[in-house]
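In: Quick one: sequence and predicted model below, then my questions.
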Amino acid sequence: MQLQSRVLYAVLMASRVLVALSPAYIHPDEFFQSPEVAANDILGVQALRTWEFASKSPIRSIVPIYLYSGVPFAGLKLTLSVLQTLGFQIELTTRLIFCSQRVFMALLSFVVDISIYTAIRRLSPDARLRPTMLLLATCHCLAVFHTHPFGNSFASIILALCFALLSQIEHGFNVMAKYNKTSGKIRSTTLSLIRPVCALAVCLVLGVFSHITFAAFALPVAFACVVMVVQSTLHGELPILRAVAIVFAAGLSATLAAAAIILVDSVYYNSFNLSTVGSLPAIAGSLTCTVLNNFRYNSDNSNLVTHGMHPWYMHLVASMPTLFGPLYVLSVLKLWSFTRSLFKRNTGHTHCLSIAASSSAILGIGVLSTVAHQEPRFLVLALPGIVISTWRWHRLAPQYFWHLWISYNIVLTLIFAGVHQAGAVPVLEYVSKTSVASKMDCHLHAGDLVCARSLQLANAGSPKLKTKVLLYATYMAPRHLLAQPQDDSMQAYVELIDLVSASDYEVYAAIDSAVSVNCTHINRQDGSDQLVFGLSEDSQSYERTLFVAPASADLGLIMPTESSRFTLMPVYSYGPHVNFDHIQRVLQQPLKRSRLNVYLICKA
């Protein structure tokens, strides 16, 4: 790439990291399917383990989760330990936990760029890749979805790496065909092929355990590798014994990788005791194969009903346009004819990568369209295949394509990385700063406990101070972002209660039964002023209740006007925050209703 293009590309890479640090929240799975568990295990903070991990047949492998969530948390823990040893008093905070995960995912997303560049460059050394690389750098699917800790995103990164390895294998077979008369060259080329083939086998296994949908997208990659071995053997370019050696090495690598993951998962799920993190767990119980459990679960439509059922064409008419926009249109127009032309050419192994890439996108989208439950993020794995199979058309695309492409991706980036449920994480940060502490200096005033947050050591006999947080009409809040130790060492702590599926009556009942406080004791309720806690029903502790709701929610539906037992006092607000379930109300008053508000429940 020319200097100007390289500078632009570097700016776009830096922008990707900044986009990753945005608090926007795409789907609860980005927190509850990986960082929530990894933070609980590694950082020792309180977290919620969903049914996917807590059931008798867990469907999520802990190995990939530790690779893309455990590594940044382990690095964060080590860094804080070193700094504290050096005398720096640095706490584990919401921001540190959140940023470490997102920055790490942003760095991992660069593997997609590097892998696609490497794969195409091997396919065509003289390729003009500036349009392709700039298309990747401006793709919101890569900048947003791949920088959030989804299992799908990590699987997509592995798939891109598989294409790079496939291109290396294909190049090796082409070299072997060129020097098929020189036994020494055949021997050295065979040995150089075994390494990428074994690496590819391991990546394929890891991808399947990362997310089961990986299998549909990766099958053409594995098939292409097998075809190259068979063709080289039939053409006399690869001796049969060397072909057997390559196949055996690949099979052994895949088997060992699968066995290692199953063993680690079995140890983790059968005998891992969260209260003794750091000790060596014993192997107990039966083997746990999360891929098999996942397949069984998703094969039963009665299970999928709880997650939502969609028509077979949902991915084609909604998910693909959402993720790829104009690139989807380009792929539909060019992909089929391009694939047909590749199959018609008799050029040996030259086009195996392109065939595998186009087949990956087609087969993956086709297979996932047969599944009743469909979400756009399931198709992020189509990105590497689409880009590799259509790269020749990027530099030929008309100018209006690029105008549409840039405009579309700016809009989608603003939505998914700017405003979509963007207040959830900042609200958790506010709650953590004001409500989680090792000590609060308190005094009684008219029956309530008025406290100021402090980080001094707690005095013996200090009362427990609980802040109950009711979350309404917003996504589930990840508990690990509160940075609240699970060892119950804090005097002031938080309890989160999700009311996302509660009826209006149940929401009102939760507010009405909460401990309300006398808000006349304070002028403002934020991190710098005093906090007020009321005596709990059991008279053993003090608590207060915060009610979190988007400004777009109609609170009149859940709180009758005749109610006089309590009032809601605004204490914090974050914007922009858009709940798309309330999009009509947001559009009516976008500035006023694009916020997430926190209220203190006060006595009337």
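Out: Cool, the structure landed.

In: C-alpha from now on. contacts and neighbour counts both.
Out: Will do.

In: Apart from its chain neighbours, what residue comes closest to Tyr542?
Out: If you skip the residues right next to it in sequence, Tyr542 has Leu535 as its closest partner in space, 4.5 Å away by C-alpha to C-alpha, 6 or more residues apart in numbering.

In: what's the closest non-adjacent residue to Leu108?
Out: Nearest in space to Leu108, with sequence neighbours left out and distances taken as C-alpha to C-alpha, 6+ apart, is Ile157 at 7.3 Å.

In: wait, isn't the one you found in contact with Leu107?
Out: No - applying C-alpha atoms under 8 Å, one finds Ile157 not in contact with Leu107, separated by 10.8 Å.

In: Looking at the two, which one has more neighbours?
Out: Summary of the neighbour comparison: Ile157 and Leu107, criterion other C-alpha atoms under 10 Å, with Ile157 having more neighbours (26 against 16).

In: Next, work out how far apart the more buried one and Asp512 are.
Out: Spatial separation of Ile157 from Asp512 under the definition C-alpha to C-alpha, to the nearest Å is 48 Å.

In: again with Ala372
Out: With the distance defined as C-alpha to C-alpha, Ala372 ends up 40 Å from Asp512.

In: Quick check: longest helix in this structure by residues?
Out: For the chain, the longest helix by residue count, based on DSSP state H, is helix 240-271.

In: want to compare, so here's the second one:
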Amino acid sequence: MNSRKIQHEETSLVSYYILCFLRVVLVFVPQTGYIHPDEFFQSVEVIVGDEYGLEVTRTWEFNNTFPIRSITLPYFGLKLPFSFLRFLSMYTKYYFGINLRGSYVTLVFPRFLMVALSFVNDWSLQKICTAYGLQSQFRLLTLASSYVMLVYSTRTFTNSIEMALCSLLLYIVSDCMIHSNTVIYQKEFLEEKYQKARNNVEKVKLYKLKSSLPRHSLNKCALVATLCVAGVFNRPTFLLFGMPLVFHWLLRGMGTRTVSFADFNARIVTFVLSALPALVFFIVVDSFYYGYLTPAELERMEIGIDNFVVTPLNFIRYNINSENTKQHGVHPYYLHLLVNIPVLYNVLGVIAVVSFFTIMYRFASNELTNLPRAQSFVGLMLSAIFFPIFMLSSINHQEPRFLLPITLPLVLLYAPKLKSGFCSSYPFKIRSRFKDFLYNYVLSTRSSSRYLFQVWYSTNLALTLFYGFIHQGGVYQLAAHFAHHIELRSATTQIHLVTSHIYSMPQCFLNLPSSQTLLINPANGQKYRRGKQFFLYEYGSMELPELYRKVKLILDISEMKAISSNQKYELYLAIPSSLAEELNDVFHNRTTALVKHSQVTVFYPHLSLEAPPKMLGQHLCGINTDLDELGDTCPIYAHEDEQNPYSLARILRQFSSLAHQFGLILYRIEVRKRIK
């Protein structure tokens, strides 16, 4: 039995190491999937633009008048590594002809830094399991097999950094709790022995032993406080994730004879004082970056309250207004608990939600003896999971990635249930056929080994492929295409790109020098700025007739400039291939406009939920832009039997149609020449 257990643990560890290797490999493949614009526009787009002086989109969150994002962690976590990369690129390009400033490196390099940070979660889990004597092999395997770690943790989200910081804080607090419990137990044991001692020699010996016990009340206070400040400046929602952890750190030993409210108050005061150095550091760095504080003012000591900016405070002031959050989407209050948790953690999330409602049922039934103690390991994990969930649910804008920091406590607490099932024993007091069926096929250990594992791994595999490679997967490929295209074109040629029904394209991948940078001509000392070469027009999910009018307007203006000032231009349109047939209809129904659209290329795979594929209706050749050639260019037509809906030709046509719609089409828009 022991040999089988050891073999199973070794297998789990081998599988875990393979998944860790896969986590790193998927960074370099690379993953072309695009989860949310924030993964670029809250980090890489701003930092690369500052470091390389590139033409980028600087979002409103980094507006100097009301900044809500701290630059301190991105500066030290991304800007300094990019500075080293720029220095290294000079030598690699000179000696080996390798350019380290291309779109591929710009995508992969920050993700490599993030995947290194992601292993903080694994390390914290291992340390917690060791401290509490828990089996770590299966928990590590569960963590590593989650698509949250394979995809989300490798992206440059502030949520991914928040997850790593929360995991580290959870380990520190857990370690402090078990350390305090051990010291308090030993101290109370020695005090009892001291009271029962009969002679002075024994009392002196016990007193010395009690005095030699390590201090625990303020253990790692400075580290906890600094970590909390960094977490709040990275993302102010860290307050909600860190609050229950800090509360458990403050609560250690309360209720025993050796810890009183005086110790509790002393911990609070020391915690606040320990947080001040980090707080001042973050405020000063942000104030310098956003121009509130300058070296000249610092030198003259002309410093007032207006010279400092507290970005987390601005963040809270903005998000506390429900009208502001409505602009980003309004969601129901139950979305986090009933939808986002299962989306992120599938069966593990369902187990967590069911377990929570079970605890609530026991609390309502006054079964207080079956509830976990507040200062226990289970109490810590439950508060780390559900307190932030319910607090975040009070905000009307909710996204799954907001819950990433609960990953570690969720795995620690509920991962074993993937093997043991929802219930290790019959949970119902009164038996019935339905309850027996529910227990035997859903809740029991036997059903778990049969179904839960399969659902867990298959769902995570599917979501890794979806978010890692398919979802908005053509956007990066589009940017890389134009980065190469711009290199081959003359600097005097203006390139206009119109996009619709896709996410915003990060311009940092284009590697274009900023048109806002003031330059000086060394020959005559005259100041000038570079002319803008690339123009991006993003129209969201605009209706295609309206999109056509926008494209026509841009084309007309560009044509007038080309005639009046001989300004060369190229106009392109990028749109999901699922809209190709409808787009063809819009263009060809406006023959008087004399606008020609010709396909340049298609980027696969790409799926825009704003324009999902049509299961029926669009055929393989639907993206062809010349209607007269459809019958000649589509070989399926030659063998198609229109009378038989189940013919092989028709089935192949529908399958090809569906596959074709998972793409992003790039069109060249030109003025159609008149035929005399």
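Out: Received the coordinates, thanks. Quick caveat: nothing in here was measured; it's all calculated off a predicted structure.

In: Report the TM-score for the pair.
Out: Between these two chains, after superposing, the TM-score reads 0.83 (TM-score structural alignment, normalised by the length of structure 1); 553 aligned residues with a C-alpha RMSD of 3.4 Å.

In: returning to that earlier point: how about the contacts made by the residue nearest to Tyr542 of structure 1?
Out: Leu535 of structure 1 is in contact with 447-449, 515, 541-543, counting by C-alpha atoms under 8 Å, 6 or more residues apart in numbering.

In: go again using 10 Å as the cut-off
Out: Residues in contact with Leu535 of structure 1, defined by C-alpha atoms under 10 Å, 6 or more residues apart in numbering, are 447-449, 465, 515-517, 541-544.

In: Of those, which belong to helices?
Out: Using DSSP H, the subset of these located in helices is empty.

In: any idea which element the residue in structure 1 sticking out farthest from the centre lies in?
Out: Within structure 1, the residue lying farthest from the chain centre (C-alpha atoms, centre = their mean) is Lys181, at 49.7 Å. Using DSSP states H and E, Lys181 of structure 1 maps to neither a helix nor a strand.

In: Now do the strands in structure 2.
Out: Taking DSSP state E as the test, the strands found in structure 2 are 494-499, 519-520, 527-528, 534-538, 569-576, 595-603, 664-671.

In: could you dump these to JSON lines with distance to Leu276 of structure 2 and mean neighbour count?
Out: As requested, these are exported to JSON lines (distance: least, C-alpha to C-alpha, whole Å; neighbours: other C-alpha atoms under 10 Å):
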{"stretch": "strand 494-499", "distance to Leu276 of structure 2": "47", "mean neighbour count": "21"}
{"stretch": "strand 519-520", "distance to Leu276 of structure 2": "41", "mean neighbour count": "12"}
{"stretch": "strand 527-528", "distance to Leu276 of structure 2": "44", "mean neighbour count": "12"}
{"stretch": "strand 534-538", "distance to Leu276 of structure 2": "43", "mean neighbour count": "16"}
{"stretch": "strand 569-576", "distance to Leu276 of structure 2": "50", "mean neighbour count": "21"}
{"stretch": "strand 595-603", "distance to Leu276 of structure 2": "51", "mean neighbour count": "18"}
{"stretch": "strand 664-671", "distance to Leu276 of structure 2": "50", "mean neighbour count": "21"}
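
In: Which residues are in contact with the residue farthest from the centre of structure 1?
Out: Under the criterion of C-alpha under 10 Å, 6+ apart, the contact list for Lys181 of structure 1 reads 236-237.

In: Now do it against Leu135 of structure 1, distance only.
Out: Applying C-alpha to C-alpha, the value for Lys181 of structure 1 to Leu135 of structure 1 is 42 Å.

In: Please apply the same query to Leu531 of structure 1.
Out: Noted for Leu531 of structure 1: a distance of 51 Å to Leu135 of structure 1, by C-alpha to C-alpha.

In: More neighbours: which of those two?
Out: When neighbours are counted by other C-alpha under 10 Å, Leu531 of structure 1 and Leu135 differ, and Leu531 comes out ahead with 23 against 19.

In: Can you tell me, leaving aside adjacent residues, what's nearest to that one?
Out: Nearest-residue entry for Leu531 of structure 1: Cys451, 5.1 Å, with adjacent residues in sequence omitted and distances by C-alpha to C-alpha, 6+ apart.

In: What's Tyr414 of structure 2 aligned with over in structure 1?
Out: Taking TM-score structural alignment, Tyr414 of structure 2 has Thr390 as its aligned residue in structure 1.

In: quick one: buried residues of the longest helix of structure 1?
Out: Buried residues in helix 240-271 of structure 1, counting neighbours by 16 or more other C-alpha atoms under 10 Å, are found at 242-243, 246-247, 249-251, 253-254, 257-258, 261-262, 264-270.

In: same for it, what does it pack against?
Out: In terms of contacts (3 or more C-alpha pairs under 10 Å, 6 or more residues apart in numbering; DSSP states H and E), helix 240-271 of structure 1 is packed against helix 62-65, helix 183-210, helix 214-234, helix 290-298.

In: and the third one, how far out from the chain's middle?
Out: A distance of 29 Å separates the centroid of the chain from that of helix 214-234 of structure 1, by C-alpha atoms, centre = their mean, to the nearest Å.

In: now that helix against helix 240-271, angle please.
Out: 160 degrees (axes from the mean of the first three to the mean of the last three C-alpha atoms, to 10 degrees).

In: quick one, helix 214-234 of structure 1 and helix 183-210 angle?
Out: In terms of direction (the same axes, to 10 degrees), helix 214-234 of structure 1 departs from helix 183-210 by 160 degrees.

In: Neighbours of the match of Tyr414 of structure 2, how many?
Out: Thr390 of structure 1 is flanked by 20 other residues according to other C-alpha under 10 Å.

In: same thing with the one 5 residues further on?
Out: Counted with other C-alpha under 10 Å, the neighbours of Arg395 of structure 1 add up to 13.

In: dump the residue contacts of it.
Out: Contacts of Arg395 of structure 1 by C-alpha under 10 Å, 6+ apart are 128-132.

In: Touching, the match of Tyr414 of structure 2 and Leu353? I think so.
Out: No - counting by C-alpha atoms under 10 Å, Leu353 is not a contact partner of Thr390 of structure 1; they are 12.0 Å apart.

In: which residues touch Tyr52 of structure 2?
Out: By C-alpha under 10 Å, 6+ apart, the contact list for Tyr52 of structure 2 reads 79, 82-83, 86, 101, 508, 511-514.

In: The same query, at a cut-off of 6 Å, please.
Out: Tyr52 of structure 2 sits next to no residue when contact means C-alpha atoms under 6 Å, 6 or more residues apart in numbering.
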